[in-house]
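**Student:** Below are the sequence and a predicted model; questions follow.
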Amino acid sequence: MSVPRNTGSWQQVNSRQDFAAYLHLLAADCEHACIGQDINEPAAQRWTNQTISDFLWGWVRLLGKRIDGTDLLQEEADGRPGWQGLAFQLDRARTSPPGFNCVLAESGTQSHEVDSAIDMWRYAATLATDFASHQRECQAAIRRGEWAGDGGRWAHSTLYNWLDAWAAWIGADPPRHTRLEPVTWRSVALQLSAAQSPAAPHSPRPPTGR
């Protein structure tokens, strides 16, 4: 397996296992950026979007560029991002200015409805909106003195734990993974839906060699 060795190595991602390793590396770098105190530190500069909602809205902006034809986002073919193209998008989403759109926020697009880049654009916005709503619900529960640490629609509240959960799901080998290749917008939506779920696995990160 070809294993990426740094957070700028999206070019080395050529398979599902490469992508899982890359996600783990992104998660480790994101955690380092989030717990750091210096906004001028290199890790912090690589992660101007440090929450799940900001990251997703940054991705929404990138997808908007794909739709209007100003940035094709390294797709391997029309309608097929490919593992490397998907890794490229995540690399860019770390620092892409969040593209909040109130119309998209209310689209309510579900993962099984995603067939195109436009659908993915809407679905990413739906996820970003739902995460923000879930966080508000958790905070309200805490204010009422209720436990809000488990359950709910989102298994993880931090971006780096969400990326790790995504990596763990991608790196596993359940029968459902046969639907992931070739990497289409529909299969990307399936990945995001699985990573969101409280049932998504979470595994220790492999050594990065850093």
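**Tutor:** Cool, got the structure. Numbers count the residues shown, from 1 in each chain.
**Student:** all contacts plus neighbour counts: C-alpha atoms, from now on.
**Tutor:** Noted.
**Student:** I'd assumed residue 126 was in contact with residue 57.
**Tutor:** No - here residue 57 lies out of contact with residue 126, judged by Cα atoms under 8 Å, at a distance of 9.7 Å.
**Student:** Neighbour count: those two, which is higher?
**Tutor:** Legend: neighbour count by other Cα atoms under 10 Å for residue 57 and residue 126, higher for residue 57 (28 against 23).
**Student:** Of all the residues in the host helix or strand of that one, which ones are buried?
**Tutor:** Assessed by DSSP states H and E, residue 57 sits inside helix 52-68. Buried residues in helix 52-68, counted by 16 or more other Cα atoms under 10 Å: 52-64, 66.
**Student:** Make CSV out of these and add distance to residue 87.
**Tutor:** Converted to CSV, these look like this (distance: Cα to Cα, whole Å):
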residue, distance to residue 87
52, 16
53, 18
54, 18
55, 14
56, 14
57, 17
58, 14
59, 12
60, 15
61, 16
62, 13
63, 14
64, 17
66, 15
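**Student:** tell me which strands and helices the one helix or strand residue 92 maps to is in contact with?
**Tutor:** Using DSSP H and E, the element containing residue 92 is helix 82-93. Helices and strands touching helix 82-93, by 3 or more Cα pairs under 8 Å, 6 or more residues apart in numbering; DSSP states H and E, are helix 16-35, helix 52-68.
**Student:** Out of these, which gets nearest to residue 165?
**Tutor:** helix 16-35 (8.8 Å; Cα to Cα).
**Student:** That closest one to helix 82-93, inter-axis angle?
**Tutor:** Orientation note: helix 16-35 sits at an angle of 10 degrees relative to helix 82-93 (axes from the mean of the first three to the mean of the last three Cα atoms, to 10 degrees).
**Student:** quick one: buried residues of helix 16-35?
**Tutor:** For helix 16-35, burial by neighbour count (16+ other Cα under 10 Å) applies to 16-34.
**Student:** ok, structure two:
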Amino acid sequence: MLPGGDDATIPGLVGPPRLLVAVLVLAAVIGVLWRWGGRQTRRRWAADGAGPRSAGAGTAPRLRWQWSWPTLGLALGAVLVLGWVLAAVGGVDFGPSTVGASAGIAAGAPNWWLIAFLLGIIVGGGVAARATGALEARGETRIRYLRLLVGGSLLGAGGWIAGGCNLGHGPSGMAQLNVSSLVVVLCMVLGVGHVRALTRSSPRSPTRVGS
């Protein structure tokens, strides 16, 4: 559990059964995704001049090896449930997290479950990219490297301030109905949306590495 335990969750603060709150939250999420998916589908139909019979409209991946977002969401949910089960088998009461792994090492009390999870992300991502032909090594523009450096530093600082990363507060904290996780994830969504809007409106730098 995140700091605060059950008292820091919605059921612990409000009082209703955890299952009831989980069902209501799940229904709200499904409703939002349903409306959002339908709107995206209609936009694609309008852009392509296609009708409702277009295969995969609104959910089709951009690249051949990519999964559609409904398939990806279901697969991610299944993997997360399996992760919680494996964590319990290993005697750990916390699900997927990356900040927890580095924080434990820094504190001199490494959590080997979280370390294995972090290494699994790297190895699994590499294997999946290689298997789908999406693995490539490339250079970036100088401004891109600067953005990556600044973004990584801000990400680390944000994870430290929030007491967890997108995985710790997202799949793990949200699954616990933790109040702080709801706030953190909402701020993440708003922050990503704001930065995306800024990057879309800013011109791309043509400067390449070595130029």
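**Tutor:** Structure's in. What do you need? None of these values were measured; they are calculated from a predicted model.
**Student:** what's the TM-score for these two chains?
**Tutor:** TM-score for the superposed chains, counting by TM-score structural alignment, normalised by the length of the first structure: 0.31, backed by 103 aligned residues with a Cα RMSD of 5.1 Å.
**Student:** Give me the distance between residue 19 of the second structure and residue 80 of the second structure.
**Tutor:** 18 Å (Cα to Cα, to the nearest Å).
**Student:** try residue 187 of the second structure
**Tutor:** Taken as Cα to Cα, the span from residue 187 of the second structure to residue 80 of the second structure is 22 Å.
**Student:** How about residue 153 of the second structure?
**Tutor:** Distance from residue 153 of the second structure to residue 80 of the second structure, by Cα to Cα: 27 Å.
**Student:** In terms of neighbours, single out the busier of those two.
**Tutor:** Taking neighbours as other Cα under 10 Å, residue 153 of the second structure and residue 80 compare with residue 80 leading, 17 against 12.
**Student:** And the next helix or strand past the helix or strand containing that one?
**Tutor:** Per DSSP H and E: residue 80 of the second structure is located in helix 69-89. Heading C-terminal from helix 69-89 of the second structure, the first helix or strand you meet, by DSSP H and E, is helix 99-106.
**Student:** who does the helix or strand following that following helix touch, helix- and strand-wise?
**Tutor:** Proceeding N to C from helix 99-106 of the second structure, the next assigned helix or strand is helix 112-132, under DSSP H and E. Judged by 3+ Cα pairs under 8 Å, 6+ apart, helix 112-132 of the second structure is in contact with helix 99-106.
**Student:** Return the closest of the buried residues of helix 52-68 of the first structure with respect to residue 166 of the first structure.
**Tutor:** Checking the buried residues of helix 52-68 of the first structure against residue 166 of the first structure by Cα to Cα gives residue 52 as the nearest, at 12.5 Å.
**Student:** which residue packs closest to that closest one, ignoring adjacent ones?
**Tutor:** Leaving aside its chain neighbours, residue 52 of the first structure sits nearest to residue 159 (4.8 Å; criterion: Cα to Cα, 6 or more residues apart in numbering).
**Student:** Number of residues surrounding the one you found?
**Tutor:** 22.
**Student:** for the second structure, longest helix please?
**Tutor:** Ordering each helix of the second structure by length in residues (DSSP state H) puts helix 18-48 first.
**Student:** which parts of that one are buried?
**Tutor:** For helix 18-48 of the second structure, the neighbour count (16+ other Cα under 10 Å) marks 21-22, 37, 41-42, 44-45 as buried.
**Student:** Any buried residues in the following helix or strand past the helix holding residue 92 of the first structure, and which?
**Tutor:** Counting by DSSP H and E, the next helix or strand C-terminal to helix 82-93 of the first structure is helix 102-105. Using 16+ other Cα under 10 Å as the test for burial, helix 102-105 of the first structure gives 104-105.
**Student:** Does anything pack onto the next helix or strand along the chain from helix 102-105 of the first structure? Which helices or strands?
**Tutor:** Next helix or strand after helix 102-105 of the first structure toward the C-terminus (DSSP H and E): helix 117-143. The helices and strands touching helix 117-143 of the first structure, judged by 3+ Cα pairs under 8 Å, 6+ apart, are helix 52-68, helix 102-105, helix 185-196.
**Student:** switch to 6 Å and redo it
**Tutor:** Judged by 3 or more Cα pairs under 6 Å, 6 or more residues apart in numbering; DSSP states H and E, helix 117-143 of the first structure is in contact with helix 52-68, helix 102-105.
**Student:** Save these as CSV, and put in distance to residue 170 of the first structure too.
**Tutor:** Output for these, formatted as CSV (distance: least, Cα to Cα, whole Å):
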stretch, distance to residue 170 of the first structure
helix 52-68, 18
helix 102-105, 27
